[in-house]
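Colleague: Sharing a model that was predicted from the sequence below.
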Amino acid sequence: MKKSILIITVLLSVLLLFAACTSDAEETSGDNGDVKKVLTIGVDDTYPPMEYRDENNELVGFDVALAKAIGEKLDMEVKFISTGWDGIFSGLKTENYDAIISSVSITPLRLKEFDFSDAYLSNGQVIVVKPGDTSVTKPEDLAGKNVGVQIETTADVAAQKYKEENDFEIIRYDEIIQTFNAMKAGHVDYIVVDYPVAIEYVKNDVSSFEISTAQLTNEPIGVCLRKGDKELQEKINGALEELRADGTLKAISEEWLGSDYTTDIDLELNVIE
């Protein structure tokens, strides 16, 4: 009996040791056989040019390139977890991934619930109009119009606030591409959206879209992290500093946005919440 108990105890010990060696889902083997930590990234892959699927269903975009560059600096394998925007923050809280690199604006309200890296990209909410439309120079000019936004974004929040004093209709869509399709179809008059995204759509379809002179907010973009995850925050900030110093960050911006929006970022938040 004692011998049986001893054998069972040894077997359990071996199993526990094996489990301890293999249960860490944040490790993977590199090309040279070295074990690498995995950095899991939550991303809404429907937001070109920042993060989206190309014609081969490959995940590409500014933030995708940035996340991979951060992974290289940290010697970590990057794994992307595609998540709808409406659930992306709850997914971070429930530890579905380590961080969000998905065009997340830094806002006072979000800073209460999450930690952020240093800002890596200039951003603000702008109004997209039809080419030649000069009637929109300030948010008040939206009065009486139909305005398209992506649901639960800072554009959505800003539009809701302005609507309180300026009567206009807000039409909310699950994906940003739907707002631009709706504008082309005549269902919305204007779109409120992040500046880098507006640049992409205007560049690809100058006959349909133009960016007005009205800017609603200033809300630079950073890596979103769970509250209190200071170790990862420090590592990512270190990686961003290196990427800025060696020119990689600028190169990524020029490749995906057509110009450098990573230098001289205005860090003073001007956000509507």
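Modeller: Sure, I can see it. Values in this document were obtained by computation on a predicted structure and should not be read as measured data.

Colleague: C-alpha only now, for contacts and for neighbours.
Modeller: Noted.

Colleague: got the contact list for Asn96?
Modeller: Gly42 (CA atoms under 8 Å, 6 or more residues apart in numbering).

Colleague: Would you check how far apart it and Phe89 are?
Modeller: Using CA to CA, to the nearest Å, Asn96 is found at 10 Å from Phe89.

Colleague: Show me what the strand or helix carrying Val64 packs onto, helices and strands only.
Modeller: Applying DSSP states H and E as the criterion places Val64 in helix 62-74. Applying 3 or more CA pairs under 8 Å, 6 or more residues apart in numbering; DSSP states H and E, one finds that helix 62-74 contacts strand 51-53, strand 76-82, helix 230-245, helix 248-257.

Colleague: Figure out which of those is closest to Pro131.
Modeller: Closest approach to Pro131 among the helices and strands packed on helix 62-74 (CA to CA): helix 248-257, 20.2 Å.

Colleague: Got another one to weigh against that:
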Amino acid sequence: MKKFLLLSLTLILSITAVFAGGQKEDSNVIVIASDATWPPMEFLNEDKEIIGFDVDMLEAAAKAGGFEIKIVNTAWDGIFAGLANGNYDAVCSSVTITEERKASMDFSVPYINAGQVLIVSQDLSGKSTLADMAGMSLGAQIGTTGAIAISDAGNIELKTYDELGLAIEDLANGNIDGVVADSPIAADYVLGNDTYKSKLKIVGEPFTDEFYGVAVKKGNSEVLDKLNAGLKAVIESGERDELVNKWLR
């Protein structure tokens, strides 16, 4: 009986060692959760593969930082709870860095400003800022930071809509002079929609600060340091700007 118990214990320890060895081999793989429902940042293509700006950015950061990534499609509802529980190492899903979130999780360096941008007709030239649109009419979804920015400008006629798509349609039909929206959403309408991409364009740079970052579990400096090293290299090399032009311009 004692011999059997000893043999069983030895077998269990051997199995444990195998799994421990496997985990050690995979220690350079960062598992990242993403809710792939928000083009052009992260979404599924026809083959059900996760693609988008965030995906390309992560892959570039992994290559530059010398680590590997595995992206898992995860519903937004509960995505941060899963991070806190250790179900994955990080969350990259168009996550805005806020003081409230920083209290319960750590963030990488900001990798993009996803603030408000200006959408105008392809035919309009010489306009790239709100100041340039003085005396003209701009649309935005009601209650958004875009609508607030237009209102604060003071010398622009604001027209609000229940849905951003209605504002985009009005712009395409020539009923207003421009639309203000979050840069990723603007890119989805202007670049990803066959109806509008030949009629509309995004001009200028974001004029509000709404920075995205990769979230990691509070105190997980090992993962955070790897992500930061990779992201900084991609940003400094100019590769991030190339991805902006690919997905968001």
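Modeller: Nice, I can see it. Computed from a prediction, not measured in an experiment: that's the story for all the values here.

Colleague: what angle do the helix holding Val64 of structure 1 and helix 230-245 make?
Modeller: Using axes from the mean of the first three to the mean of the last three CA atoms, to 10 degrees, the inter-axis angle of helix 62-74 of structure 1 relative to helix 230-245 is 100 degrees.

Colleague: Could you find the closest non-adjacent residue to the residue nearest in space to the middle of structure 2?
Modeller: Among the residues of structure 2, Ser94 comes closest to the average C-alpha position under CA atoms, centre = their mean, at 2.7 Å. What sits nearest to Ser94 of structure 2 in space, not counting adjacent residues and going by CA to CA, 6 or more residues apart in numbering, is Tyr212, at 5.9 Å.

Colleague: if I line the two up, what does that neighbour land on in structure 1?
Modeller: Per TM-score structural alignment, the equivalent position to Tyr212 of structure 2 in structure 1 is Ile221.

Colleague: And for Ser94 of structure 2?
Modeller: With TM-score structural alignment as the criterion, Ser94 of structure 2 matches Ser103.

Colleague: Isn't that match up against Glu219?
Modeller: No. The pair Ser103 of structure 1 and Glu219 fails to qualify as a contact (CA atoms under 8 Å) at a distance of 10.5 Å.

Colleague: show me the contacts for the residue lying closest to Tyr97 of structure 1 once chain neighbours are set aside.
Modeller: Distances taken as CA to CA, 6+ apart put Thr40 closest to Tyr97 of structure 1, at 4.9 Å, once the chain neighbours are dropped. Taking CA under 8 Å, 6+ apart, we find Thr40 of structure 1 in contact with Val78, Lys79, Phe80, Ile81, Tyr97, Asp98, Ala99.

Colleague: Repeat that for Ala33 of structure 2.
Modeller: Counted by CA under 8 Å, 6+ apart, Ala33 of structure 2 has contacts Ile71, Val72, Asn73, Thr74, Ile79, Tyr88, Asp89, Ala90, Val91, Cys92, Ser93.

Colleague: Now for the third one: which residues touch it?
Modeller: Okay, so that is Asn73 of structure 2. By CA under 8 Å, 6+ apart, the neighbours of Asn73 of structure 2 are Ala33, Ser34, Asp35, Ala36, Ile50.

Colleague: from memory the second one sits against Cys92, does it?
Modeller: Yes. The criterion here is CA under 8 Å, and Ser34 of structure 2 meets it with Cys92 at 5.5 Å.

Colleague: Can you give me the neighbour number for the closest residue to Ile71 of structure 2 other than its chain neighbours?
Modeller: Of all residues not flanking Ile71 of structure 2 in the chain, Ile32 sits nearest, at 4.8 Å (CA to CA, 6+ apart). Per other CA atoms under 10 Å, the neighbour tally for Ile32 of structure 2 reads 23.

Colleague: Counterpart of Ile32 of structure 2 over in structure 1?
Modeller: Ile32 of structure 2 maps onto Ile41 in structure 1, by TM-score structural alignment.

Colleague: three-state assignment of that match?
Modeller: Look at Ile41 of structure 1: counting by DSSP: H, G, I helix; E, B strand; the rest coil, its state is strand.

Colleague: How many residues are close by the alignment partner in structure 2 of Leu249 of structure 1?
Modeller: When structure 2 is aligned by TM-score structural alignment, Leu249 of structure 1 is paired with Arg240. Neighbourhood size, Arg240 of structure 2 [other CA under 10 Å]: 22.

Colleague: Thank you, goodbye.
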